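Visitor: Task: produce atomic coordinates for the following.
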Amino acid sequence: MSLSDIEKQLGLEGPVGHPPVEKWSPPLSGDMDMVIRKDGTWVHEGDPIKREKLVRLFASILKKEGGDYFLVTPVEKWRIQVEDRPLLVQLIDKRGDQLQLVTNGGDSLIVGDDHPLKASELDG
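Guide: Presented below is the predicted three-dimensional model:
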């Protein structure tokens, strides 16, 4: 079974659209009771977000500034907490000398200078 077959099964086929968050600089609206746990679980007000499409939506408006992470729109900017990394690799496929990755945010990318791979240890 190929990566594209698995992507189709998971509903990950096709490019993931991302709003131009790098162009948005609204003032800080405040702190949101949301945390992305180190195991990749997104939690809002103590409850895990179980709808994958909602996680993907939030991932598409996630922005990092300095050491902080924010969910941004053209008019709002909410700080959230991230325990380790905001997105985890769910699928890996070797294509020749390259590695193609799919994240839990639905992004498909090739490891390289634009997308370096950073590994973290999860609970030993």
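Visitor: use CA for all of it now, contacts and neighbours both
Guide: Will do.
Visitor: what are the ranges of the helices in the chain?
Guide: With helices called from DSSP state H, the chain shows them at 3-10, 52-60.
Visitor: tell me the most buried of these?
Guide: Comparing the helices of the chain by mean neighbour count (mean count of other C-alpha atoms under 10 Å), helix 52-60 ranks first with a mean of 16.
Visitor: could you check the angle helix 3-10 makes with that one?
Guide: 120 degrees (axes from the mean of the first three to the mean of the last three C-alpha atoms, to 10 degrees).
Visitor: In TSV, list the helices of the chain along with distance to Val75.
Guide: Shown next, in TSV, are these (distance: least, C-alpha to C-alpha, whole Å):
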stretch	distance to Val75
helix 3-10	32
helix 52-60	15
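Visitor: Of the ones you listed, give the one that comes closest to Lys23.
Guide: Closest to Lys23 of those is helix 52-60 (C-alpha to C-alpha; 13.5 Å).
Visitor: Can you give the contact residues for the closest one?
Guide: When contacts are defined by C-alpha atoms under 8 Å, 6 or more residues apart in numbering, helix 52-60 is touched by residues 17-19, 42, 49, 71, 104-106.
Visitor: I'd like to know which of the helices of the chain is closest to Glu121.
Guide: Nearest to Glu121, of the helices of the chain and by C-alpha to C-alpha, is helix 52-60 at 21.6 Å.
Visitor: any idea how far the residue of the chain most remote from its centre lies from Glu65?
Guide: Ranked by distance from the centre of the chain (C-alpha atoms, centre = their mean), the top residue is Gly96, with 25.6 Å. To Glu65, Gly96 is 35 Å away according to C-alpha to C-alpha, to the nearest Å.
Visitor: Give me the distance between the residue lying closest to Gly30 once chain neighbours are set aside and Asp31.
Guide: Nearest non-adjacent residue to Gly30, counting by C-alpha to C-alpha, 6 or more residues apart in numbering: Trp78, 5.3 Å away. When distance is defined by C-alpha to C-alpha, Trp78 is 5 Å away from Asp31.
Visitor: another one to check against the first:
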Amino acid sequence: MKPMPDFSALSLSEIARFEQEQRLPPVDQWHPDHCGDSEMRIAADGTWYHQGSPIGRPEMVRLFSTILRREEDGSHVLVTPAEKLSIAVDDAPFLAVTLNSEGSGAERRLAFRLNTGEPVTANADHAIRMRGTAEEPRPYLHVRRGLEALIARPVFYELAHIAMHEADKGNGPIGLWSCGHFFPLEPGR
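Guide: Model (predicted):
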């Protein structure tokens, strides 16, 4: 895997190119027997733990994140061609920690950097969706194959600020466009 660049210094076109160049293992093609529990947990704040202790090496977290898969029953596993181990996930396995935005209105493009360093551009395959209530919204970004990132509160505030600035003065839902797709920022829409 290529080293992660400094996303604050990149254009969205450069981020998209980096995103396309990433080669992730084909975990959806691996179907070994379940071997047990990894004794790992991903906390709601995105911290990865092994046997109750935080994993302090970002490179290890990044490596493990590439072999993470969500099963049809909603559980999560770490999978290789030879092993499949359960992993506990408190909320979403990833956290969207930074936002890059270019353009405005329907021409806007939104790119996020996850806590693992992975770039994800909001589009038809990587939708932003809201859960929770109006009082306690919980924004998520689809990452890949059923895996989601909770959008960190400061990043959600950035999104809300942009959406309020561009709002159509009460004529429709509050939300944002990215790559030609509109994403409402209100739960239940």
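Visitor: The residue nearest to Gly30 of the first structure: neighbour count?
Guide: Counted by other C-alpha atoms under 10 Å, the residues lying close to Trp78 of the first structure total 20.
Visitor: what do you get for Phe156 of the second structure?
Guide: Neighbour count of Phe156 of the second structure, defined by other C-alpha under 10 Å: 21.
Visitor: The helix or strand that contains it: which residues count as buried?
Guide: According to DSSP states H and E, Phe156 of the second structure maps onto helix 153-166. Going by neighbour count (16 or more other C-alpha atoms under 10 Å), the buried part of helix 153-166 of the second structure is 155-156, 159-160, 162-163.
Visitor: In a markdown table, list the residues you listed along with distance to Gln20 of the second structure.
Guide: Listed next are the buried residues of helix 153-166 of the second structure as a markdown table, based on distance: C-alpha to C-alpha, whole Å:
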| residue | distance to Gln20 of the second structure |
| --- | --- |
| Val155 | 23 |
| Phe156 | 25 |
| Leu159 | 24 |
| Ala160 | 28 |
| Ile162 | 26 |
| Ala163 | 27 |
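Visitor: From those residues, pick the one nearest Trp177 of the second structure.
Guide: After measuring these against Trp177 of the second structure - C-alpha to C-alpha - the closest member comes out as Ala163, at 8.9 Å.
Visitor: What residues does the residue most central in space within the second structure make contact with?
Guide: What sits nearest the mean C-alpha location of the second structure, by C-alpha atoms, centre = their mean, is Ala149, with 3.1 Å. By C-alpha under 8 Å, 6+ apart, the contact set of Ala149 of the second structure is 92-96, 114, 140-143.
Visitor: And for Arg37 of the first structure?
Guide: Applying C-alpha under 8 Å, 6+ apart, the residues near Arg37 of the first structure are 43, 82-84, 86.
Visitor: which of those tops the neighbour count?
Guide: When these are compared by neighbour count (other C-alpha under 10 Å), Pro86 ends up highest, at 22 neighbours.
Visitor: So what does it match up with in the second structure?
Guide: By TM-score structural alignment, Pro86 of the first structure lines up with Pro93 in the second structure.
Visitor: And for Gly112 of the first structure?
Guide: In the second structure, Gly112 of the first structure lines up with Asn123, judged by TM-score structural alignment.
Visitor: Let me know how buried its match is, in neighbour terms.
Guide: For Asn123 of the second structure, the neighbour count with other C-alpha under 10 Å is 20.
Visitor: Likewise for Glu45 of the first structure?
Guide: 10.
Visitor: Which residue of the second structure sits opposite it in the alignment?
Guide: In the second structure, Glu45 of the first structure lines up with Gln51, judged by TM-score structural alignment.
Visitor: Tell me who's in contact with its match.
Guide: Counting by C-alpha under 8 Å, 6+ apart, Gln51 of the second structure touches 39-40.
Visitor: gap between it and Ala88 of the second structure?
Guide: With C-alpha to C-alpha as the criterion, Gln51 of the second structure and Ala88 of the second structure are 11 Å apart.
Visitor: cool, and Arg62 of the second structure?
Guide: Counting by C-alpha to C-alpha, the separation of Arg62 of the second structure from Ala88 of the second structure is 17 Å.
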